[in-house]
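**Q** below are the sequence and a predicted model; questions follow.
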Amino acid sequence: MRYENKRWHREGSVFMMENKTVDLSGLRYLHSGVDTVKQLYNCLIRPDVLQDLQTAYEGSDQFFTVGGIDWLITRSSKASGYQFILKNLDIGFVVLLKSFYAEADLSASHLKIEVTPQTISEYSPEALTAEIDRIAALFCVQLVHAGVSVHIATDVKGLVIPSDFEARLVAKAKRQYKFNSISNAQIALNETAVIYGSGQSYTFGSAGALQFCVYDKTAEAIKSDKIGFWEGVWGKVPRADFDGDFSEGNPISEYEQGDTVHRIEARFHHSVINQFSWGTKDAEGRSVSIKNYSDLVPHLTALWQYALNNFRLQHSTSYIDPLWQSLIEDVQYFCPSPDLLYKRAHKPPSECSRRNVAFWLGNQIKLYSRGRFKPEYVVSRLLESGLQADLAHYFNVKLYGESEALYSVLLEFVKDKMQTHLLSGVAA
């Protein structure tokens, strides 16, 4: 079924379309911001720090001190990719150190630093980036920003999730999680995978890509003992009918204790952020650089709108739901995004990847030669591999607008190589 994303005519909170009117004046946005930041580095581990950490862990010490900061030591599983987890949630940082997949004396992705919502709220983006770098320098040298992942969220009062929400939500990634009771709690720096209530909370997509969640934030905050912090955040929004100067601390706020607040959250894995970095061009045609939190902030509103389009609540096959239109048009993170055409792209081929393409192509052609396949069939299979961009780069052919050129060049190459294999006995 083909879905369109037409928008309703609106006047304030009232949305109108043909003979239907929807009034969303009961909705109040209490918070829109960054919930989690995870910064990755390529680096060298400080040998003395790693030695002291291993000694402390093997000696069953619970705590480790570096740079005058105490850390709680946990040995991690291989699933995390890192051997050690060092926590200090009092200052709001978790450090994942020493990759399972690289030697300690080699420069590699040995470090990831995660930041709690409380700490994020205390810093400007530039100051937080500098503080993350300062923490990183305690553990490693030759630090290079390798990527950043982020969770962005909007908290809404007055949201009633429709009973057919799941059926009307059109998602490219249709991996969904839905529970009808409080049955599972996994809280790690507010990376919430908790599903509360009868059909009131949903998670779509993969944690390793783009994940989209709608859930009862008040219930989760009570469960994780963070309700005091979030009530302080929500309490800063004045009531819709309040005309006074709220900055003077007048207690008339939109949020009242006991209100239900739902969170709508988009979680971007660092690999997705990197794809936007490679695929999005500035006015001069250069790829935008998004390697740390400060780089990312100007693009958050555009990423939010991308997530809402990727997981889109439809009113019908033609029109998006008024709620979704409001989330797209009314929610903004820090500042409007630059006027850029945002698109995801795979990492551009390098000289290293050219060698990999050469090895792969050579092995494929040799195997097809042994099977006595026709060159035209071999070319069709190679072009269905998903590596057309790499092949185009390898043969120095423009892929878009000149698709026949790649086919012709590849066919000539395959014919030559297959004949060589057959006549030299390699394919025997």
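**A** That came through, no problem. Numbering: from 1, shown residues only.

**Q** only C-alpha atoms for contact and neighbour calcs from this point on.
**A** OK.

**Q** how much space separates Ser206 from Tyr57?
**A** Ser206 is 33 Å from Tyr57, where distance means C-alpha to C-alpha, to the nearest Å.

**Q** hmm, I was thinking of Ala307
**A** Distance of Ala307 to Tyr57, computed by C-alpha to C-alpha: 41 Å.

**Q** tell me which of those two has more neighbours.
**A** Using other C-alpha atoms under 10 Å, the more surrounded residue of Ala307 and Tyr57 is Ala307, with 20 against 17.

**Q** for that one, give me its contacts.
**A** 210, 212, 266 (C-alpha atoms under 8 Å, 6 or more residues apart in numbering).

**Q** is the closest residue to His31 other than its chain neighbours within a helix or a strand, and which one?
**A** Closest residue in space to His31, ignoring its immediate chain neighbours: Asp155 at 5.1 Å, by C-alpha to C-alpha, 6 or more residues apart in numbering. Element membership of Asp155, judged by DSSP states H and E, is strand 140-157.

**Q** go on, Arg267?
**A** strand 261-268.

**Q** on contacts alone, who are the packing partners of that strand?
**A** Applying 3 or more C-alpha pairs under 8 Å, 6 or more residues apart in numbering; DSSP states H and E, we find strand 261-268 packed against strand 140-157, strand 210-216, helix 217-223.

**Q** which of those is buried the deepest?
**A** When you average the neighbours per residue for each of the helices and strands packed on strand 261-268 (mean count of other C-alpha atoms under 10 Å), strand 210-216 leads with a mean of 22.

**Q** next one for the comparison:
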Amino acid sequence: MKQLDRYELSDDQSTTFQSEKGLLFVHPKFGKVADLYEDNFQIVGTYVDTLRQLFKGQMNLDFLTDCEHSIECGEKVFQFLGLDWLIGKSSKASGYQFRLQNNQLGVIIFFKLFHSRAEATSSHLKIECSPWFLDNRSPKKVDEFLSKIADKVLRCPEAYYPAIHLAVDVQGWKPDNDLSERMLCRSRRVAQYNGMDKTEFHMSEISSVYDRSQSFKFGAAGAVQLAIYNKTIQARTVDKFDYMEHKWDESTKLKDGSSGYDPEQDVFRVELRFHHSVIQQFALGTCNTETGEIGVKMNTYSDVINHIQALWKYGLKSFKLKYNSNYIDPIWTILQDDIVFKFPESSYTDNLHYKRYYKKATSFSGKNYQLYLGNFLSACARKSEPFKKVLIELQGSMIWGDIALHYEKNNTTENQLIERLKDSYQQRILMGYTI
């Protein structure tokens, strides 16, 4: 399929000229097809979103026995590498029997395959790393930490081909309702769901129909999979919007200190997910053009990160969004030709993601605030405490400022909120909470 001609605006925006990076797309016969300048299109980030590292080896039976004993004793927390982890049995869908999870760190450890003996050499360990774990460490540091885990969990561990998700976040574009009809892909598997499909980290796996737009997923999970979805809505839904907004803001920092990210526009994500088997095929089938050698080393995150630009282009070959039967869609031209995944090591010395971000009360859905206030009033009503004392306790809490900001955003002043709380408290008293 052919690409539409691209034109760029002059500095004074009075004329256009043909350019490989232009955002004005023109059909040779019918004229303008899309003006992404008018839509304020921009790329607000290119990210490694998720890493799932496999390790082969035999289970360390001492470690396995300790974990089994903790679970049998009903313990929920397990000490490992000097950190606290939630411990439990894993679902059969994961392929592993047990799980250690620390979402604050951003790591989940799956170990002991269901269908393989502990003494047998197999892929007994899978470590899933979240975006926030990867953002704060260089690839080398990531590999070192994962190796520490493997050394404790397995005997004679060997890093095996990881799975990886590459994401491009854009503003000024959103998928049309007919996107699935216009998408050409090798796989026939196309999914549009009415519900949420989230990962253990509640960050990546999503294929849903929202109020204002759709999310799409193409391809099988065991191959190259493409996901397109509203990242702004998804991040708000799982209460990770502040984290993502911080990334978009920092990723688009300009020389004058301002940011290219527009908080008034939704961000859509185009994400390619590469299964372990795809990384293996890519590694074994790649040719070194200088030496003629077939095959490249891609067993660890540091190995894979050297090839993410090539992986992105490789993954896009499995999918093609057509504008019509002869031309590909403008957004696909941009994804194929304009996207550059930079090698993270070169930018980690001044990595802006090291800066701490703070969650804002205004970005929160408020459901937990409502539950907190309701439960607090009910508990105090049972003790027949006077409302004045109840209010003093509430206003002295560390989150009262956030609560007031949340309600102010929803057109309720602090005084109005207090009056509502007073009425609600009185209702609880009259309903017999004190009896």
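**A** Noted; the coordinates are in hand. Values in this document were obtained by computation on a predicted structure and should not be read as measured data.

**Q** one step back: how big's the offset between the strand holding Asp155 of structure 1 and structure 2?
**A** Relative to the matching residues in structure 2, strand 140-157 of structure 1 has an average distance of 0.9 Å after the fit, by mean C-alpha distance after the TM-score superposition for structure 1.

**Q** between that strand and strand 210-216, how many degrees?
**A** 40 degrees (axes from the mean of the first three to the mean of the last three C-alpha atoms, to 10 degrees).

**Q** structure 2: matching residues for strand 140-157 of structure 1?
**A** Aligned using TM-score structural alignment, strand 140-157 of structure 1 spans residues 154-171 in structure 2.

**Q** tell me how far the matching stretch lies from the chain's centre.
**A** 14 Å (C-alpha atoms, centre = their mean, to the nearest Å).

**Q** which residues sit against the helix or strand hosting Tyr377 of structure 1?
**A** Using DSSP H and E, Tyr377 of structure 1 sits in helix 375-383. By C-alpha under 8 Å, 6+ apart, the surrounding residues in contact with helix 375-383 of structure 1 are 365, 368, 407, 410-411, 414-415, 418.

**Q** thinking again about what came up before, next, format the contacts of Ala307 of structure 1 as CSV and append distance to Ile132 of structure 1.
**A** Output for those, formatted as CSV (distance: C-alpha to C-alpha, whole Å):
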residue, distance to Ile132 of structure 1
Leu210, 24
Phe212, 26
Ala266, 22
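
**Q** aligned to Tyr41 of structure 1, what sits in structure 2?
**A** Using TM-score structural alignment, Tyr41 of structure 1 lines up with Phe55 in structure 2.

**Q** what do you get for Val261 of structure 1?
**A** Match for Val261 of structure 1 (TM-score structural alignment): Val267.

**Q** look up the closest residue to that match, ignoring the ones flanking it.
**A** Nearest to Val267 of structure 2 is Gln171, by C-alpha to C-alpha, 6+ apart, at 5.0 Å.

**Q** contact partners for that neighbour?
**A** Contacts of Gln171 of structure 2 by C-alpha under 8 Å, 6+ apart are 40-44, 262, 265-268.

**Q** give the contact list for Leu111 of structure 1.
**A** 40-43, 82, 95-99, 136, 140.

**Q** likewise for Ala159 of structure 2?
**A** 53-56, 299-300.

**Q** what do you get if the cut-off is 6 Å, keeping everything else the same?
**A** Ala159 of structure 2 makes contact with 55, 299, according to C-alpha atoms under 6 Å, 6 or more residues apart in numbering.

**Q** same check on Pro238 of structure 1?
**A** By C-alpha under 6 Å, 6+ apart, the residues touching Pro238 of structure 1 are 253-254.

**Q** swap in 8 Å and give it another go.
**A** Per C-alpha under 8 Å, 6+ apart, neighbours of Pro238 of structure 1: 246, 252-254.

**Q** same deal with Gln186 of structure 1?
**A** 192-194.

**Q** could you redo the last one with a cut-off of 6 Å?
**A** Ala193.

**Q** residue in structure 2 paired with it?
**A** For Gln186 of structure 1, the aligned residue in structure 2 is Lys198 (criterion: TM-score structural alignment).

**Q** so how far is Ser316 of structure 1 from the alignment partner in structure 1 of Val77 of structure 2?
**A** Matched to structure 1 by TM-score structural alignment, Val77 of structure 2 sits across from Phe63. Note on Phe63 of structure 1: its distance to Ser316 of structure 1, by C-alpha to C-alpha, is 56 Å.

**Q** how about Gln118 of structure 1?
**A** For Gln118 of structure 1 relative to Ser316 of structure 1 (C-alpha to C-alpha), the value is 39 Å.

**Q** out of those two, which sits in the more crowded spot?
**A** Using other C-alpha under 10 Å as the criterion, Gln118 of structure 1 and Ser316 rank with Gln118 on top: 18 against 13.

**Q** for the equivalent of that one over in structure 2, which non-adjacent residue is closest in space?
**A** Matched by TM-score structural alignment, Gln118 of structure 1 corresponds to Trp132 in structure 2. Distances taken as C-alpha to C-alpha, 6+ apart place Gly106 nearest to Trp132 of structure 2, at 6.4 Å, with adjacent residues excluded.

**Q** so what corresponds to the one you found in structure 1?
**A** Aligned partner of Gly106 of structure 2 by TM-score structural alignment: Gly92.

**Q** in this structure Leu27 of structure 1 contacts Gly158, no?
**A** Yes. Applying C-alpha atoms under 6 Å as the test, Leu27 of structure 1 and Gly158 come out as touching, 4.8 Å apart.

**Q** please enumerate the helices of the stretch 301-435 of structure 2.
**A** Secondary structure of the stretch 301-435 of structure 2 (DSSP state H, counting those that start in this stretch): helices located at 301-305, 308-316, 330-337, 367-382, 387-395, 400-409, 414-430.

**Q** pull up the aligned stretch in structure 1 for the fourth one.
**A** Correspondence between helix 367-382 of structure 2 and structure 1 is not established for any residue, with TM-score structural alignment as the criterion.

**Q** one step back: overlap between the contacts of Ala307 of structure 1 and structure 2?
**A** Mapping the contacts of Ala307 of structure 1 onto structure 2 (both residues aligned by TM-score structural alignment, their matches' C-alpha atoms under 8 Å) leaves 210, 266 still in contact.
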